[in-house]
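> what follows is a predicted protein model with its sequence.
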Amino acid sequence: MQIKARTLSCLALVVTTLAITSCGTRAPVPTEGEAAATGGADQIATLRIESSVTRDALQGAMPGARMLSFNPAGGYAILSVTGQDGRAAGARLNSQSLRTLGVSSVQFEADVVLSAPSDPRADGLGLTGWAGGITGWAAGITGWAAGANILPETDWNRAVAYWNALGLPQAQQLVPERGQGVKVAVLDTGVDLNHPLLQGRVDAAAGWDFVDGDALPQEEHALLGDGKYGHGTAVTGIVLQVAPNAKVLPLRVLSPDGSAPMSRVVQALDRAVASGAKVVNLSLGSTTDSTALNTAIAGALAQGVLVVTSSGNSGTEGMVYPARKVNSATFPADSGLLAVGSVSPGLYKSDFTSYGVNMSLTAPGEEVLTTFPDNRLVRATGTSFAAPAVAGALALALSAGPSSPARLVTDLCATARANLDPIFKTKLGAGTLDVAAFVDTYR
């Protein structure tokens, strides 16, 4: 991302009211070669286990393996191993009594790379300064700086149009909790923990940086160029525009170039569930299917967690994984796994969005105003930022009271606006996100 923007002086900030909406830039869709790449010789082992299996027993059977997810109640464990150690462990496991250990099967796969989709246009992630800099989020979309318009007119009109397209003013009136008590995990490039619009709305204490292995999931510049700097902060801002009282759990899995080994994402998903997230946003994908990731997602869904994914930005039919698994035998349409594509303000298919008959729904994803590191705002374009609008809508609905994932998904799709695109309408899911109509089901 090549980005230029003016920085806002923190001294000029006054916390009042704001809620800008979002949809995303497009995470780079990996090529076939990139999708087949592995982190060295690393492999992932997915084990089907009995509930009596212990972590120590598995570690003893696979010395040197790193536990990514251990869920005996769900009947699985997922470990990361080096290629050589993995084959040796597999041989040992297959030569001994698996039933005695409590393992019914072991499946190895390459630790492939996932990516945040690349920008759909050269100017897809342009930035704007704060034009005066006095604003903040408060209890939703009620005004800027006591009613003063501090954005350039073009950006202000774009923000208002986006909010109205989603029905956010009505939705946040219907659900004054505005996401209160709901945690949304964002597995991405991290977040700018110092951004003034995100203060008090990010659960940094429970967050984790799986790239550097520390407790500071802060956005970082790439060594060469900007890479995907700001991707996670922009996604976070979208979630919080829709559900400003929700808490975002930042889990940094993507390196500054926007890539991550599958093992890292699996481990972060496990932490998200253990940390109490009710919604997980995955604005990333791969052209390679993964038993390990599918197993981890299924485990999250079984515990009532909704998982929202972006469809990809290839502009062609066929979404990236895990979005492509929606409405399959593995993940039925109402399972709680959602695939989100992008539409224009006129509800026509965005030229960059990946699409397919198994897509769940769409959301606006073109030049959406949202947060960006270093006290800035960004105009973001892509399916990466369509997905978090849906994640925010789910958080908003969940704050109105408990509901099952199946009902939430059914209601979300049933209340979507019909797509108007005469060519692609049958391959853009149930329609376009209508937050007001959706949450009205619960109030």
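Cool, got the structure. Numbers count the residues shown, from 1 in each chain.
> all contacts plus neighbour counts: C-alpha atoms, from now on.
Will do.
> mind listing the helices for the stretch 101-250 of the chain?
153-166, 168-174, 231-242 (DSSP state H, counting those that start in this stretch).
> please identify the deepest-packed of the ones you listed.
Most buried of the helices of the stretch 101-250 of the chain, by mean neighbour count (mean count of other CA atoms under 10 Å): helix 231-242, with a mean of 32.
> remind me what that helix packs against, helices and strands.
Counting contacts by 3 or more CA pairs under 8 Å, 6 or more residues apart in numbering; DSSP states H and E, helix 231-242 is packed against strand 183-188, strand 247-252, strand 368-372, helix 387-398.
> save those as CSV, and put in distance to residue 68 and mean neighbour count too.
CSV is the format used below for those (distance: least, CA to CA, whole Å; neighbours: other CA atoms under 10 Å):
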stretch, distance to residue 68, mean neighbour count
strand 183-188, 15, 31
strand 247-252, 15, 30
strand 368-372, 31, 30
helix 387-398, 24, 30
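> figure out which of these is closest to residue 313.
Closest of the helices and strands packed on helix 231-242 to residue 313 is helix 387-398, at 12.3 Å (criterion: CA to CA).
> which ones are touching residue 285?
Residue 285 is in contact with 29, 114-117, 310-312, 320-323, counting by CA atoms under 8 Å, 6 or more residues apart in numbering.
> please repeat the previous calculation with a cut-off of 6 Å.
The neighbours of residue 285, taking CA atoms under 6 Å, 6 or more residues apart in numbering as the test, are 114-115, 320-321.
> one more to weigh against that first structure:
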Amino acid sequence: MKETPMTRPTLIRSSMGLLLSAALLTACGTSTPTAAVPQPGAGSSAEQIVTVLNPDPALSDVQLAARHGGTLVTRTPAFAVIAAADTRPLTAQNAGLGVVRERNRGALSLPAMNRVNAGSNTIGGQGVNYWGGGVAYWGNGVAYWGGSTTLWGSGVAYWGGGVNYWGGGVNYWGGGGQNGTTVANIDTWQSIGLDVAQTRLGANGVPGAGVTIAVLDTGVDVAHPMFTSSLTPQDTWYDFADGDALPMDDGTFGQDASGHGTEVAGLALIVAPGAKIMPVRVLDAQGQGNVSSVVQGILWATDHGADIINLSLGSDEPVEAVKQAIGYANDAGVVVVASAGNAGTEGLRYPAGHFAGSALNLAVGSHGLAWNKSAFSQYGALSLLAPGEELVGPAPGGRLAAWSGTSMSAPVVAGAAALALSSGSLNGADAVRRIQATATGVDALAANQPFAGKLGAGRLNLDALTRP
């Protein structure tokens, strides 16, 4: 049974964390934002949400909510979000008004995904293959891991050659174990220089150490062996989809979107094994989420010490409330990474579609092993591309899964941002600039020429990113 907290936990940062926060705020020229305590469950049944820009400070919370006919979800000096008690015509997104009325329930979701080599094991249309307990389910009869080897809980190392990546201590390329000829996706990871980057950074500690990545998604299987010692303190977790304190990635794995958040969190850790994951559930088992939940999740993650927020979700329409919440995170120096979408068309899903020219946000598309834009990846005002095809990561129940989509590309970049931040010399804006400045252009590749100028800075290059 899940436990509902009686009070909102207070984050106590270390002195190093405080210094880092101060440096971030100074560099960005901002002041520490303040928000009303998110009201878990507020707005969960409302069909519409009202975003009030620059709410009148003379109005109390009760007065403000009454003026706009609803229940307050959250409030900051820059904006307030109110769950509407009635339904009225929605606001045109380009109206530029101080009050915006939008759809709330189910307005945000996982990006739709075409089936990619999934056989009969397609989860929620997301193109996922899974296996576990010694049985391979690749949809093509191939036993990827060989025979009846069980990877989790049996002492068998995921990275192979005696490198025990998932349990006990965290090892990695350059962490004292072998460099892993049996690493899943080894060609993909080496193609972006992950092995070189981790070996280089490993001389000074575990890559990504000291950085917190908040994963706002379907939740995380917090009992999965991969996350042993890799989660933030439990009082920083929250489930805004159910309104309780256990953001578990539930549902029925293999039948709905269950496992999506677990995979996303795992991919971020593969890139930055020393980082901590903050699980914040904002989507249900079908991959649907309310605007109110996502807004509260962003504010929660910001207020509880996230350095990076990963949003492998979005909407085909702009969502002002989410845009404002991301602005709140940015004011605190938080980097936000969002997936571009999987329709294969020009133009990005939102919030990634708002990120052009942003100093702290990254809109991420997908590429394959040859660095070609993935057929499913949306393009246009991208920040860059990252691997997003058949990436192997953890799945609920101690299993593994291979997912495809820009949902997978985003946490790879979130992990890259953690590598940059863990050096201690960069703030969030510096990390975002460096990730793009060190990316390798891919427009000249024959398959990418039709998209020239629409693939951002190119493809992620972790070797270049981590060079002195």
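Everything's here; your move. What you see is a predicted model; the values in this text were computed from it and never measured.
> quick one: which of the helices of the stretch 101-250 of structure 1 is nearest residue 378 of structure 1?
With CA to CA as the criterion, residue 378 of structure 1 lies closest to helix 231-242 of these, at 7.4 Å.
> quick check: that closest one aligns to which part of structure 2?
Using TM-score structural alignment, helix 231-242 of structure 1 lines up with residues 260-271 of structure 2.
> residues contacting that stretch, please?
So stretch 260-271 of structure 2 is in contact with 217-221, 393-395, 411-412, 415, going by CA under 6 Å, 6+ apart.
> near the residue nearest to residue 442 of structure 2 when sequence neighbours are not counted, how many other residues are there?
Leaving aside its chain neighbours, residue 442 of structure 2 sits nearest to residue 458 (5.2 Å; criterion: CA to CA, 6 or more residues apart in numbering). Using other CA atoms under 10 Å, residue 458 of structure 2 is surrounded by 26 other residues.
> for the counterpart of residue 458 of structure 2 in structure 1, give me its contacts.
Mapped onto structure 1 by TM-score structural alignment, residue 458 of structure 2 lines up with residue 431. Residue 431 of structure 1 sits next to 361, 416-419 when contact means CA under 6 Å, 6+ apart.
> now intersect those with the helices, please.
Using DSSP state H, no member of these falls in helices.
> in CSV, list these along with distance to residue 345 of structure 1 and neighbour count.
As requested, the contacts of residue 431 of structure 1 are exported to CSV (distance: CA to CA, whole Å; neighbours: other CA atoms under 10 Å):
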residue, distance to residue 345 of structure 1, neighbour count
361, 15, 29
416, 14, 22
417, 12, 19
418, 13, 18
419, 11, 22
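> with adjacent residues omitted, what lies nearest to residue 115 of structure 2?
Of all residues not flanking residue 115 of structure 2 in the chain, residue 127 sits nearest, at 4.5 Å (CA to CA, 6+ apart).
> OK, contacts around that neighbour?
Residue 127 of structure 2 sits next to 115-116, 118, 403-404 when contact means CA under 6 Å, 6+ apart.
> would you mind measuring from it to residue 156 of structure 2?
According to CA to CA, to the nearest Å, residue 127 of structure 2 and residue 156 of structure 2 sit 27 Å apart.
> now swap in residue 89 of structure 2 and tell me
In terms of CA to CA, residue 89 of structure 2 sits 57 Å off from residue 156 of structure 2.
> these two: who's more crowded?
When neighbours are counted by other CA under 10 Å, residue 89 of structure 2 and residue 156 differ, and residue 156 comes out ahead with 18 against 9.
> alignment lookup: residue 366 of structure 1 to structure 2.
Residue 366 of structure 1 maps onto residue 389 in structure 2, by TM-score structural alignment.
> spit out the contact partners of residue 309 of structure 1.
Residues in contact with residue 309 of structure 1 (CA under 6 Å, 6+ apart) are 282-283, 323, 338-339.
> pull the most distant pair out of the residues you listed.
The span of these, defined through CA to CA, is set by 283 and 338 at 11.5 Å.
> could I get the contacts of residue 127 of structure 2 as JSON lines with neighbour count and distance to residue 434 of structure 2?
Formatted as JSON lines, the contacts of residue 127 of structure 2 follow (neighbours: other CA atoms under 10 Å; distance: CA to CA, whole Å):
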{"residue": "115", "neighbour count": "18", "distance to residue 434 of structure 2": "34"}
{"residue": "116", "neighbour count": "18", "distance to residue 434 of structure 2": "32"}
{"residue": "118", "neighbour count": "23", "distance to residue 434 of structure 2": "36"}
{"residue": "403", "neighbour count": "29", "distance to residue 434 of structure 2": "28"}
{"residue": "404", "neighbour count": "28", "distance to residue 434 of structure 2": "26"}
